[in-house]
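Q: Can you look at this prediction? I've put the sequence above it.
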Amino acid sequence: MISLILLALGLCASATSIPRQASPCTFSMSAVGEPNGTIVEDTIGENRIGGGYPQGVYYMNNHSLFDSLNHNCLIWPSTLQFQCTQGAAGFTNFTLVDDGNLMHDASEKWFACPAAGPGDDGSYNIFSDALQDTTGCEKVTLRTGGFSCSAEGRPPTSSSASPTASPTAAPTSSATQSCPTDISGGVYQFPHLIVPTSSQAPTTSFGDSYIAYISSTNTTIFNFDIPAGYPYNESCALLFLFPFGSNLDPSAGQYYFSGIEEEEGENGGLNFALLQTYATSSTTYATIPPVAADYGKTEIFPGNNYTIATFQCPQASKVGFSVSSVGNVELDYFQDSAPSPIGLYIVPCQ
């Protein structure tokens, strides 16, 4: 068990953040724009939008990007194409911004151009926005899905910004919606800010964390940035994914869960709520925003996925959710969207 109050005692006057777990950040990607869809990787390392190749899985090491085969990903100097090739020489400066978009050389913009040749399957190749001949191409952004990378070189979030009221996420009827129950489709949103708080240190700010702490004394706030347009133009679902610890990707480490006895003996679980506004990195227990919609208690057990709520997607907005303990249940975990993902996510419904 990890107690935030013990960590608070070790904070210096500058309110140092909770130390972050050093972990590789693995993620998949999807294109936002027209075309949009999952980023796949073909047999020669070309990253594409759509098509019949397997979904790409990537990780970052400082500002370098690699695929799951440990091939170096870069903007190819002669063609400006985005690809991952074994033994490729060169370096592209990749970073992630607060909304999760992948940047190359300080730019979030990419060109998607129809793939041609033997591999033509209706997919699109991806190029730097420095491409000169853009005939038939469209501008897109590349959205990542791995919180373990969400602070990798991004510009710092201002803690002085005043949150504005979040749009109300009105409940929707699940009878007319088909909502994913996991993130295997590759189109989802992960938290861009996770802020733990402690009732035993109500005025202490623990800052942005990769780890969620939920216990009788710890409430954690999760911020999501919902894009505008398709597929987030109808309903969304809030999911909580809770795999067996033995199935976790090594990048996520292990979680601490005390809850089965508490859930069965004390009618416990986790309470999820939509907040009236979002958190900042300076949010404390005393300044958690008021609740806009209380989704109530969910009993969680390892090896299961949970649909917490469905609601109208708050497009182009930042929204905050709180997760707190009921009946002394405790869960401390590293949010990670690698294979066998764990944590809180938002998915669009169809």
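A: Great, that's in hand.
Q: Please count neighbours and contacts with C-alpha atoms only from this point.
A: OK.
Q: Let me know how buried Ile286 is, in neighbour terms.
A: Slight slip there: residue 286 is Ala, not Ile. A count of neighbours around Ala286, defined by other CA atoms under 10 Å, yields 14.
Q: Check this structure for its longest helix and report it.
A: Longest helix in the chain, counting residues (DSSP state H): helix 259-266.
Q: Just the buried residues of it, please?
A: Using 16 or more other CA atoms under 10 Å as the test for burial, helix 259-266 gives 259-260, 262-263.
Q: buried sites along the helix or strand following that helix?
A: Moving toward the C-terminus from helix 259-266, the next helix or strand (DSSP states H and E) is strand 269-275. By neighbour count on 16+ other CA under 10 Å, the buried set for strand 269-275 is 269-275.
Q: Reformat those into a markdown table and put distance to Ala212 next to each item.
A: Formatted as a markdown table, the buried residues of strand 269-275 follow (distance: CA to CA, whole Å):
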| residue | distance to Ala212 |
| --- | --- |
| Gly269 | 15 |
| Leu270 | 12 |
| Asn271 | 14 |
| Phe272 | 13 |
| Ala273 | 15 |
| Leu274 | 17 |
| Leu275 | 17 |
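Q: ok, and here's another one to check against it:
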Amino acid sequence: MHSLFILSVMLSTAVAAPFGLVAKRPLDDRDWTRSKRDGCPAYLTEGQYEFPHYMTQVSKSEPNLAFGPQYNGIFTPNDVSTVFSFDIPESRANDTCTLQFIFPRQEQLKTSSYAYEGTGTFVFTGYNPGNCPGPQTTYNNQPGNGPFPQFPPIHMEPGYAYTIDVGPCSVGAGTCVAGMTSTNDTYFSYFQDKDSCPIGIYTSYS
């Protein structure tokens, strides 16, 4: 997820073809509070979400380069994209999975930071469930696309939480769901952080 994220990704947890952004919520300061002590958001409930279990980049200009495991999401116009992978436990087969990208303003973060320049257009492309990226993943050998069309481009900018997709977890339960986020007009680099105020892509359960 206009390409960013995933966030990529994630897509493949839906049973119906995605047709656009599900929701966009402002990260108002009054909502960005888990406690007065840490000033962090209540969007992620402990034990009810998945942090990406694997992240890497792929590059159109260096299609055989394997970046290996990464901790940052990096996106450059028409070149570098980020691949995200989530492991969905079998125990979540009866739950609903929500793919979301949390993109706070810099002053709302505690231990992370980002660089963002451009129009903010991101595209998410889902892989087939069970096709997991790894250390040898490159642009030329990335996992195969899933059964659903590429997500329409969305606009993402700081200060919002974006719901990318909602669907039954049964599609990927017991294996991984993964995808790629790309962009054609934006440089975006951030440290995926969950231990303090979060930023990045997550799958939550309900």
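A: Received, thanks. Here the structure is a predicted model, which means the values were calculated and not measured.
Q: Any idea what the TM-score comes out to?
A: Put the two chains on top of each other and the TM-score (TM-score structural alignment, normalised by the length of structure 2) is 0.73; 167 aligned residues with a CA RMSD of 2.4 Å.
Q: returning to that earlier point: same for the longest helix of structure 1, what does it pack against?
A: Secondary-structure packing of helix 259-266 of structure 1 (3 or more CA pairs under 8 Å, 6 or more residues apart in numbering; DSSP states H and E): strand 269-275.
Q: and with 10 Å instead?
A: strand 269-275, strand 317-326 (3 or more CA pairs under 10 Å, 6 or more residues apart in numbering; DSSP states H and E).
Q: Tell me the first helix or strand C-terminal of the first one.
A: Beyond strand 269-275 of structure 1 in the direction of the C-terminus, DSSP H and E gives the next helix or strand as strand 291-298.
Q: so what does that next one touch, helix or strand wise?
A: Checking 3+ CA pairs under 10 Å, 6+ apart, strand 291-298 of structure 1 ends up next to strand 269-275, strand 304-312, strand 317-326.
Q: Return the residue of structure 1 aligned against Tyr160 of structure 2.
A: Tyr160 of structure 2 maps onto Asn304 in structure 1, with residues paired by TM-score structural alignment.
Q: how close does that match sit to Glu263 of structure 1?
A: Using CA to CA, to the nearest Å, Asn304 of structure 1 is found at 15 Å from Glu263 of structure 1.
Q: Same question for Phe244 of structure 1.
A: The value you get for Phe244 of structure 1 to Glu263 of structure 1, if CA to CA is used, is 17 Å.
Q: returning to that earlier point: what inclination does the longest helix of structure 1 have with respect to strand 269-275?
A: Taking axes from the mean of the first three to the mean of the last three CA atoms, to 10 degrees, helix 259-266 of structure 1 and strand 269-275 form an angle of 90 degrees between their directions.
Q: Per the alignment, Asn233 of structure 1 pairs with which residue of structure 2?
A: In structure 2, Asn233 of structure 1 lands on Asn94 (TM-score structural alignment).
Q: returning to that earlier point: and which of the buried residues of helix 259-266 of structure 1 is nearest Ile211 of structure 1?
A: Nearest to Ile211 of structure 1, judged by CA to CA, of those is Gly259 at 17.6 Å.
Q: I'd say the closest one and Asn328 touch.
A: Yes: if you go by CA atoms under 10 Å, Gly259 of structure 1 and Asn328 touch, sitting 7.6 Å apart.
Q: Give me the common contacts of those two.
A: Listed contacts common to Gly259 of structure 1 and Asn328 are 215, 266, 268-270; contacts here mean CA atoms under 10 Å, 6 or more residues apart in numbering.
Q: Now the two most distant members of those residues.
A: Once CA to CA is applied, those give Ser215 and Glu266 as the farthest pair, at 13.8 Å.
Q: shared neighbours of the two, anything?
A: Common neighbours of Ser215 of structure 1 and Glu266 (criterion: CA under 10 Å, 6+ apart): 259, 326-329.
Q: how about JSON lines for those residues, with distance to Asp336 of structure 1 added?
A: Output for the shared contacts of Ser215 and Glu266 of structure 1, formatted as JSON lines (distance: CA to CA, whole Å):
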{"residue": "Gly259", "distance to Asp336 of structure 1": "20"}
{"residue": "Val326", "distance to Asp336 of structure 1": "24"}
{"residue": "Gly327", "distance to Asp336 of structure 1": "26"}
{"residue": "Asn328", "distance to Asp336 of structure 1": "24"}
{"residue": "Val329", "distance to Asp336 of structure 1": "21"}
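Q: How many neighbouring residues does the match of Asn233 of structure 1 have?
A: 14.
Q: same thing with Ser189 of structure 2?
A: Neighbours around Ser189 of structure 2, by other CA under 10 Å: 17.
Q: Give me the spatial nearest neighbour of the aligned partner of it in structure 1, chain neighbours excluded.
A: Taking TM-score structural alignment, the alignment pairs Ser189 of structure 2 with Asp332 from structure 1. Of all residues not flanking Asp332 of structure 1 in the chain, Tyr213 sits nearest, at 4.6 Å (CA to CA, 6 or more residues apart in numbering).
Q: Verify the contact between that neighbour and Ser324 for me.
A: Yes: in this structure, Tyr213 of structure 1 is within contact of Ser324 by CA under 10 Å, at 8.9 Å.
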